[in-house]
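*Asks:* Okay, sequence plus prediction incoming.
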Amino acid sequence: MAAVPPLCDFGWRAVDASLIGTGGQRHSLLAQAGRHGLVVAFICNHCPYVKAVIGRIVRDAHDLAALDVGFVAINANDAAAYPADSYENMQRFSRENAFPFPYLHDADQAVARAYGAVCTPDFFGFNARGELQYRGRLDGSRKQEAIADLRRDLFEAMRQIAQSGTGPREQIASVGCSIKWRDSP
């Protein structure tokens, strides 16, 4: 079932955490920030919305790196109930899609709860001061194939944030599969 996160709570401060990545090492979220900002993306391996846009997520992460904006992805889904989202499958998904960013496992779902993540994909764009300036969609394709000249909402917002420190006031929420929460926190 599709879920829609709330729009941007401008100025909300990024929460740091240390999570295990698909390469077997722990990563601090805030250490992934570039000089001009950071994108924290909640994704997973099995969601049709994520699968449809993963190539564009990877493209945008590459392009944002050139603007000195960091990128990190987190999978918080309950792997016991959704084995496709297991750590081992995260490793395979990351490798198959040549992720240029850390893909982290939020096994206890504490980070997803701290961020108020709702769906996959769910994007949080922070400025250089760690203040939330974007919480919107990647682009308008949802889970369809993208047309050639489709506006890159996340990339354009983060370019604006890199240049000015502030995000666009008009933002369109992401849509995706709901986070698969464990029965008890």
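*Replies:* Perfect, thanks for sending it.
*Asks:* can we go C-alpha only for contacts and neighbour counts from here?
*Replies:* OK.
*Asks:* give me the number of residues near residue 172?
*Replies:* Burial measure for residue 172: 19 neighbouring residues, criterion other C-alpha atoms under 10 Å.
*Asks:* From residue 153, how far out is the residue at minimal distance from the centre of the chain?
*Replies:* Centroid-nearest residue in the chain: residue 41, 0.8 Å away (criterion: C-alpha atoms, centre = their mean). Going from residue 41 to residue 153 by C-alpha to C-alpha, to the nearest Å gives 14 Å.
*Asks:* Please apply the same query to residue 76.
*Replies:* To residue 153, residue 76 is 24 Å away according to C-alpha to C-alpha.
*Asks:* Who has more neighbours out of those two?
*Replies:* Neighbour count, other C-alpha under 10 Å: between residue 76 and residue 153, residue 76 has more, with 27 against 18.
*Asks:* all strands for this protein, in order.
*Replies:* 2-3, 18-21, 26-28, 37-42, 69-75, 103-105, 119-120, 122-126, 132-134, 176-178 (DSSP state E).
*Asks:* Would you tell me which one of these is buried the most?
*Replies:* When the strands of the chain are scored by mean count of other C-alpha atoms under 10 Å, the highest mean neighbour count falls to strand 119-120 (a mean of 29).
*Asks:* adding another structure so you can compare the two:
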Amino acid sequence: MAATPPVCEFGWPAVDAILPGTDGNQHQISDLCGPGGLVVAFICNHCPYVKAVISRIVRDANDLQEHGVGFVAISANDAVAYPEDSFDNMKLFAERHRFPFPYLYDEDQRIARAYGAACTPDFYGFNADLKLQYRGRLDASRREEGPADLRRDLYEAMLQVSRSGEGPKDQIASIGCSIKWKDAA
């Protein structure tokens, strides 16, 4: 079932954490911020919405890096219920798609909950002070990759953030598969 996150809460501070990456290293989220800001993306391996745009996510992460914007992806899905989202499969997914950014595992889901992540993909764009300036879609693609000439919403927003420290006032929410939460114990 498709889920849609709420609109951007401008100025909300990024939640920091240290999580294991598919590269074998531990990564602190705040350390990944560049001089132009940081994108925190909640994704997973099995979601058709993510699969449809993963090459565009990689493209935009590479292009934003040239503007001083850091990028990190986090998977928080319940890997017991969704084995395709296991840490070992995350490693394969990152390698296959040549991720130029850390892909982190939020096994206990505390970071996804702290962010209020709603779906995959779910994008958070922070300025250099790690204050939220964008919570919207990558582009207008859905379960299928859209045309090549789609407006690059995330990229354009983060260019604005990198230049001014502020995101666009009008933002369109992402849509995707709901986060696969573990049963509450």
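*Replies:* Received it, and whenever you're ready, just let me know what you need. Quick caveat: nothing in here was measured; it's all calculated off a predicted structure.
*Asks:* Next, the TM-score between them, please.
*Replies:* Scored against TM-score structural alignment, normalised by the length of structure 1, the superposed chains reach a TM-score of 0.99; 185 aligned residues with a C-alpha RMSD of 0.7 Å.
*Asks:* picking up where we left off before, would you turn the strands of structure 1 into JSON lines with distance to residue 57 of structure 1?
*Replies:* As requested, the strands of structure 1 are exported to JSON lines (distance: least, C-alpha to C-alpha, whole Å):
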{"stretch": "strand 2-3", "distance to residue 57 of structure 1": "19"}
{"stretch": "strand 18-21", "distance to residue 57 of structure 1": "18"}
{"stretch": "strand 26-28", "distance to residue 57 of structure 1": "20"}
{"stretch": "strand 37-42", "distance to residue 57 of structure 1": "9"}
{"stretch": "strand 69-75", "distance to residue 57 of structure 1": "10"}
{"stretch": "strand 103-105", "distance to residue 57 of structure 1": "12"}
{"stretch": "strand 119-120", "distance to residue 57 of structure 1": "12"}
{"stretch": "strand 122-126", "distance to residue 57 of structure 1": "10"}
{"stretch": "strand 132-134", "distance to residue 57 of structure 1": "15"}
{"stretch": "strand 176-178", "distance to residue 57 of structure 1": "14"}
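*Asks:* pretty sure the residue nearest to the centre of structure 1 contacts residue 74?
*Replies:* Yes. Assessed by C-alpha atoms under 8 Å, residue 41 of structure 1 is found in contact with residue 74 at 6.2 Å.
*Asks:* about what we covered before: please list all residues in contact with the residue nearest to the centre of structure 1.
*Replies:* 71, 72, 73, 74, 121, 122, 123, 124 (C-alpha atoms under 8 Å, 6 or more residues apart in numbering).
*Asks:* nearest to residue 105 of structure 1, of these?
*Replies:* Checking those against residue 105 of structure 1 with C-alpha to C-alpha, the nearest one is residue 74 at 5.9 Å.
*Asks:* Next up, the contacts around residue 180 of structure 2.
*Replies:* 76, 77, 78, 82.
*Asks:* check contacts around the closest residue to the first one other than its chain neighbours.
*Replies:* It stands for residue 76 of structure 2. Sequence neighbours aside, residue 106 is the residue nearest to residue 76 of structure 2 in space, at 4.7 Å (criterion: C-alpha to C-alpha, 6 or more residues apart in numbering). Residue 106 of structure 2 makes contact with 19, 20, 74, 75, 76, 112, according to C-alpha under 8 Å, 6+ apart.
*Asks:* distance of the aligned partner of residue 106 of structure 2 in structure 1 from residue 150 of structure 1?
*Replies:* By TM-score structural alignment, residue 106 of structure 2 lines up with residue 106 in structure 1. Distance, residue 106 of structure 1 to residue 150 of structure 1, by C-alpha to C-alpha: 32 Å.
*Asks:* repeat for residue 28 of structure 1
*Replies:* Counting by C-alpha to C-alpha, the gap from residue 28 of structure 1 to residue 150 of structure 1 is 33 Å.
*Asks:* once aligned to structure 2, how far is the lengthiest helix in structure 1 on average?
*Replies:* Scanning structure 1 for the helix with the most residues, using DSSP state H, yields helix 48-65. Here the mean offset of helix 48-65 of structure 1 against structure 2 after fitting is 0.1 Å, by mean C-alpha distance after the TM-score superposition for structure 1.
*Asks:* for that helix, packing partners?
*Replies:* Applying 3 or more C-alpha pairs under 8 Å, 6 or more residues apart in numbering; DSSP states H and E, one finds that helix 48-65 of structure 1 makes contact with strand 69-75, helix 153-164, strand 176-178.
*Asks:* how about that helix, aligned to which bit of structure 2?
*Replies:* Going by TM-score structural alignment: helix 48-65 of structure 1 matches residues 48-65.
*Asks:* tell me how far the ends of stretch 141-148 of structure 1 are from each other?
*Replies:* By C-alpha to C-alpha, the extent of stretch 141-148 of structure 1 from end to end equals 11 Å.
*Asks:* Equivalent analysis for stretch 177-185 of structure 2, please.
*Replies:* Criterion C-alpha to C-alpha; first-to-last residue distance in stretch 177-185 of structure 2 is 23 Å.
*Asks:* on that earlier part again, separation between the match of residue 106 of structure 2 and residue 77 of structure 1?
*Replies:* For residue 106 of structure 1 relative to residue 77 of structure 1 (C-alpha to C-alpha), the value is 8 Å.
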